[in-house]
Each structure stands twice: as C-alpha cells, then as structure tokens.
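Chemist: here's my sequence, what's the structure:
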Amino acid sequence: MRQRIALATLVVFANQTVLSDRLVEAIWPDRPPAASNNLHVHIYQLRQWLRRLDADVPDDLLQTRPGGYLLKTLPGERDVDRFDQLLASARQRAEVDPLEAVKFYQRALDVWRGPALADVVGHTTALTGEAICLEERRLRALEELIDIELRRGRHAELLPELLALASAHPLRETLCGQLMTALYRAGRRAEAVSVYIDMKKILMEDMGLEPSPALRRLYYQILNEDAALAGAPAGGYRACQLPE
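Modeler: Predicted coordinates:
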C-alpha cells in the first residue's frame, strides 16, 4: 500500500517535482525516524515494479530531482488528462451541436470508474483534498451534461438519476435546480416546490445560508407557473452552475 500511495501522489502531481517531505507525509503520517531512508527504498522498489509492468518503460519515467521525485507523463496518459480533453471537446460543441456535445460528455464521464483515488484515500489523508477537487470536476461535468439534456426536453428520462444525485449531494444547488425543473416539466409541481423547501431547510440548518438568488428565482417561477420553464426551448436550469 505504501508504494501505491507514493505512486498515486506522483501521478496526481505528474511532471512536477514532489518533495520528499510531501511523500513521507503521505506514506507515513506519523513520520517514523527512518522515514527518509525508507522512502528511497520504496522509490527504488516502485521503479522496479514499473519496469516489470512494462519492459518498455523509459528510464526517465520516474526521476530523482533535487529535494524530491518527478513522474514524467505525456498528454493523455493519465485518466484525468483524457477526461479534460473530452470535456473540452464537449464544451466546444455545447451551443452549436448539443447532441454531439452529449456524446463527448458521456465519453468524458465514462473515463471515471469510481471515486477518484478510492484505493488510497482511505489509507492517507494527504490526497483527500485532491480527491475532493477531482470529484467536484466530475460533478460539474455531469451537471453540464444534465443541463444540455434538459434543454433537449429529456426531463422524464433524467428524473430517476436526478432524484438519486440530489439525495447523494443534498447541498448542490445546481442539482437541486435541475431536479426542480425536471419535476415541474413532468407535471409534478408540488414535488418541485417541496424539493426547494427541503434544500432551504438544509442550507439554513447546516450552513446558516439562504438559497442563492438563482434558486429562489426558479422557485418563484415554478410557483407562478412561468411559461419560460415549460419545455426545451426555454433552456435548462443553468443559473446556479459553478463558474468556469
């Protein structure tokens, strides 16, 4: 597991020098007296493992640098790089060709095979922040895909997924607004109103905050049965999305 943690840290910060102290902190949070010497052993064993994994691994893949180590990768070699490339393609097409954009969003999200860094975050806290940031990027991409699908009028097909997502992420206002929009368009106005009330209660009790102006505006649109929410031509719920 220690080699796995070292490799995960080097991959997350690929093409950057990762200081030895950072690796030691990740691998041995309590920092035993011989941690620095043990790190050299683990890096040596990691190099041997990489060579056994692929005989064509270049000699400079894992480099020793002043004060630390660097894992060299090429564009597109890491899952996150492929995700970013596909996501950029999806965003470029979002306004001009929504159907084609959906395909790229789905391909980008298919890169994910589970929670980011799932096999190491339970064994070290050093990568917790990076795992949270990666998960946030995945959720943003998913929200963007849902927004396009709502604009395409696919609210009925989205409802089961939105219900599950809103339950799993009760503080995400974008998902809440998207669920409200889908429920309203499906003729379930009372449920859409209830979703807002529940969200407001959670925000007030957990964070002492009111819902955002965008979410409140959507709520009043639903109460007033605003024609702008009636279908695909009006656009999906976008106002609460995080900025680029």
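Chemist: going forward, measure contacts and count neighbours with C-alpha atoms only.
Modeler: OK.
Chemist: give me the three-state assignment for Gln63.
Modeler: Here Gln63 is strand, with the state taken from DSSP: H, G, I helix; E, B strand; the rest coil.
Chemist: quick one: the strands in this structure, in order.
Modeler: 18-19, 62-65, 68-71 (DSSP state E).
Chemist: mind putting the ones you listed into CSV with mean neighbour count and distance to Tyr105?
Modeler: Shown next, in CSV, are these (neighbours: other C-alpha atoms under 10 Å; distance: least, C-alpha to C-alpha, whole Å):
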stretch, mean neighbour count, distance to Tyr105
strand 18-19, 18, 32
strand 62-65, 16, 32
strand 68-71, 19, 29
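Chemist: reformat those as TSV; add distance to Arg216.
Modeler: Output for the strands of the chain, formatted as TSV (distance: least, C-alpha to C-alpha, whole Å):
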stretch	distance to Arg216
strand 18-19	45
strand 62-65	52
strand 68-71	47
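Chemist: one more to put side by side:
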Amino acid sequence: MLSFSILGALEIYTEAGQVEIPGDLQRTLVQVLLISERQAVGGEVLINEMWGDSAPDNQTNALQAHVSRLRRRLRALEPERSLSRLTIHPSGYRLAVEDDELDAAQFFRKVQQAEMAMLTHPAEAADLLRSALAMWRGPVFGQLPGGTVCRLAGARFEEHRLRARELLFDAELDAGHHSRILAELHETHISNPLRERFCEQLMLALYRSGRQADALDTYRRMWQHLSEEIGVQPSPSLRRVERAILSHDPALSLGSGRGRLESDLTGARRP
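Modeler: Sure thing, here's the model as predicted:
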C-alpha cells in the first residue's frame, strides 16, 4: 500500500520507506492528480499545470509519455495490486487514492472530529486539532507549487489550516488553558496580522490571565494596523470583545465557548 503526503513537499511512502518520483514534471503530474479528489483530470489541465506557456509542440504525446512512465513507476511500487492506480477515462486521467492514504484527507477528518467534540470535550478537541496540525510540514507542495490549479488548492488548504488553528485556540480557551497558550497565540497573531479572529482570541486569553491593559493594547494596535494597511476599521465582532473587556462583561468568563460568547455579547447590546 502507498501513502501520499502533500501537506508540505510531495512525499510518497511504501511499507519499506520513502520513494522518489524523479523530475519536476512527474511530481507536478502526481500533485494535480492527488488534489483532484479522485475525479478525472483533463489532459489540457495537466498540460497547463506541467508546462504552462512552455508546452512542447507535441504536448499530447509528451503528456501520454509522462502518464505511462508514472503508471510503470506506481505499478513497480505495488506489484501485488491487481488494478493500476492511474487509469485513463474519456474525461481525462484519474489516480485512485483512498482517504487513509492521503495526509490531507486525514487532516480534514481529524478537524471534523474535533469540531464535533468542541462543545462537550474541548480538551479532547484540542488534542485532535494539534494532531491534525502536526501533519503539516510546510506549504502545500513545498518548493514546487505547480500551476494555477495547484496554487489555488494550496491557498485553499492553507485557509483550512488557519481555520484549524482558530478552532484549536477556541478549544484551548474553552478548556481553561488561556495562560498556557498565550505565547503560541501571540506568535500566531503576529504572523497573521490581518486575521481578526486571532486578535479576539489573544485579547480573551490576556483578559482571562488578568492582563486587561494588555488585551486593550492588543486591540488598539490591531485597529491601527487595519487602518494603515487596508483602510478599514475592526469588525463588529472585534469591537464587541473590546467593549466587553472594558465593562468586564461576564460573557468573557471561563466556560463561555465561541458560540455562546458571540451570542452573549450580541444579546447584551439588545434593548
């Protein structure tokens, strides 16, 4: 059985260890097929991803040659497999990969399990999310981001990665670990200065740690950054957290989860 890793540079493993797919064109071909979610990929898409504007005159024959080479390589890695992983269809080429053979699919499954556990078992959800995030070895596809399709997939996966970090901090806060995650949360906020959710979480962690002044200073610096960088004001959600800190709103107390916190802060402003 093979396993494929794309949460970082492309890596392929057999039971005996890591194997190489030589050449950027072959590696790009594998990458596009892996992000297709088991759907067939048209030849024109593959050609554009592999060569871009530098496609050879005999591009169809060149693609078929690379597909044949990859099929032979995969077959050699799994001699016991009866059917080829790489198959040809009227709509293009398809690589058969099960969810437990692809790290990205495992990442999404763990995040989904964590979301289900958030309300009742936040510490367990945090453990699941840390396990999921530990699967990342760097940017998707590493130093070979590929063409438009691969780059868009990489950006989409990176957004899911950031969302998982947001969920992780929500779970840690709900579990009462605000002091423990302060340094990690501050670093994440600094690395993503325009992502307001990390700012909200940092403000809440600081407030619960008895550092109200630092929480408010974090808000003021965020407001200044948003104004100078993109010319906008903080979102209503971020402003509600600032007002709640100023008034020592009980909704900020430990045990107010993400959904409950938003509901309480919104409801507190209604007549």
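Chemist: let me see the TM-score of these two.
Modeler: The TM-score (TM-score structural alignment, normalised by the length of the first structure) is 0.88; 237 aligned residues with a C-alpha RMSD of 2.0 Å.
Chemist: returning to that earlier point: so which of the strands of the first structure is nearest Glu205 of the first structure?
Modeler: strand 18-19 (40.5 Å; C-alpha to C-alpha).
Chemist: list of residues touching the closest one?
Modeler: Outside strand 18-19 of the first structure, the residues that touch it by C-alpha atoms under 8 Å, 6 or more residues apart in numbering are Leu10, Gly67, Gly68, Tyr69, Leu70.
Chemist: mind redoing it with 6 Å?
Modeler: Identification of contacts with strand 18-19 of the first structure by C-alpha atoms under 6 Å, 6 or more residues apart in numbering yields Gly67, Gly68, Tyr69.
Chemist: against the second structure, where does that strand fall?
Modeler: Using TM-score structural alignment, strand 18-19 of the first structure lines up with residues 41-42 of the second structure.
Chemist: show me where the stretch 1-150 of the second structure has helices.
Modeler: Ranges of helices in the stretch 1-150 of the second structure, per DSSP state H, counting those that start in this stretch, are 24-34, 43-51, 59-77, 103-117, 122-133, 148-174.
Chemist: save these as a markdown table, and put in mean neighbour count and distance to Arg197 of the second structure too.
Modeler: As requested, the helices of the stretch 1-150 of the second structure are exported to a markdown table (neighbours: other C-alpha under 10 Å; distance: least, C-alpha to C-alpha, whole Å):
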| stretch | mean neighbour count | distance to Arg197 of the second structure |
| --- | --- | --- |
| helix 24-34 | 20 | 31 |
| helix 43-51 | 18 | 34 |
| helix 59-77 | 15 | 43 |
| helix 103-117 | 18 | 17 |
| helix 122-133 | 21 | 17 |
| helix 148-174 | 19 | 7 |
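Chemist: so which of the ones you listed gets nearest Tyr13 of the second structure?
Modeler: Using C-alpha to C-alpha, the helices of the stretch 1-150 of the second structure put helix 59-77 closest to Tyr13 of the second structure, at 9.4 Å.
Chemist: report the angle between the axes of that closest one and helix 43-51?
Modeler: 80 degrees (axes from the mean of the first three to the mean of the last three C-alpha atoms, to 10 degrees).
Chemist: quick one: helix 59-77 of the second structure aligns where in the first structure?
Modeler: Going by TM-score structural alignment: helix 59-77 of the second structure matches residues 35-53.
Chemist: tell me which residue of the second structure matches up with Pro115 of the first structure.
Modeler: In the second structure, Pro115 of the first structure lands on Pro139 (TM-score structural alignment).
Chemist: what do you get for Arg217 of the first structure?
Modeler: Aligned partner of Arg217 of the first structure by TM-score structural alignment: Arg240.
Chemist: same question for Thr9 of the first structure.
Modeler: Using TM-score structural alignment, Thr9 of the first structure pairs with Val32 in the second structure.
Chemist: distance of its match relative to His178 of the second structure?
Modeler: 40 Å (C-alpha to C-alpha, to the nearest Å).
Chemist: now do Ala126 of the second structure
Modeler: Distance from Ala126 of the second structure to His178 of the second structure, by C-alpha to C-alpha: 13 Å.
Chemist: what's the answer for Glu242 of the second structure, then?
Modeler: 17 Å.
Chemist: hmm, back to that, how about the match of Arg217 of the first structure, nearest residue that isn't a chain neighbour?
Modeler: Leu265 (6.6 Å; C-alpha to C-alpha, 6 or more residues apart in numbering).
Chemist: ok, Ala156 of the first structure next?
Modeler: Nearest to Ala156 of the first structure is Ala186, by C-alpha to C-alpha, 6+ apart, at 6.3 Å.
Chemist: count of neighbours near the one you found?
Modeler: 16 (other C-alpha atoms under 10 Å).
Chemist: with Ile181 of the second structure instead?
Modeler: Ile181 of the second structure has 17 nearby residues by other C-alpha under 10 Å.
Chemist: give me the aligned partner of it over in the first structure.
Modeler: Ile181 of the second structure maps onto Leu158 in the first structure, by TM-score structural alignment.
Chemist: how close does its match get to Leu142 of the first structure?
Modeler: For Leu158 of the first structure relative to Leu142 of the first structure (C-alpha to C-alpha), the value is 12 Å.
Chemist: from Leu218 of the first structure, how far off is whichever residue in the first structure pairs up with Leu204 of the second structure?
Modeler: Using TM-score structural alignment as the criterion, Leu204 of the second structure maps onto Thr181 of the first structure. Separation of Thr181 of the first structure from Leu218 of the first structure (C-alpha to C-alpha): 8 Å.
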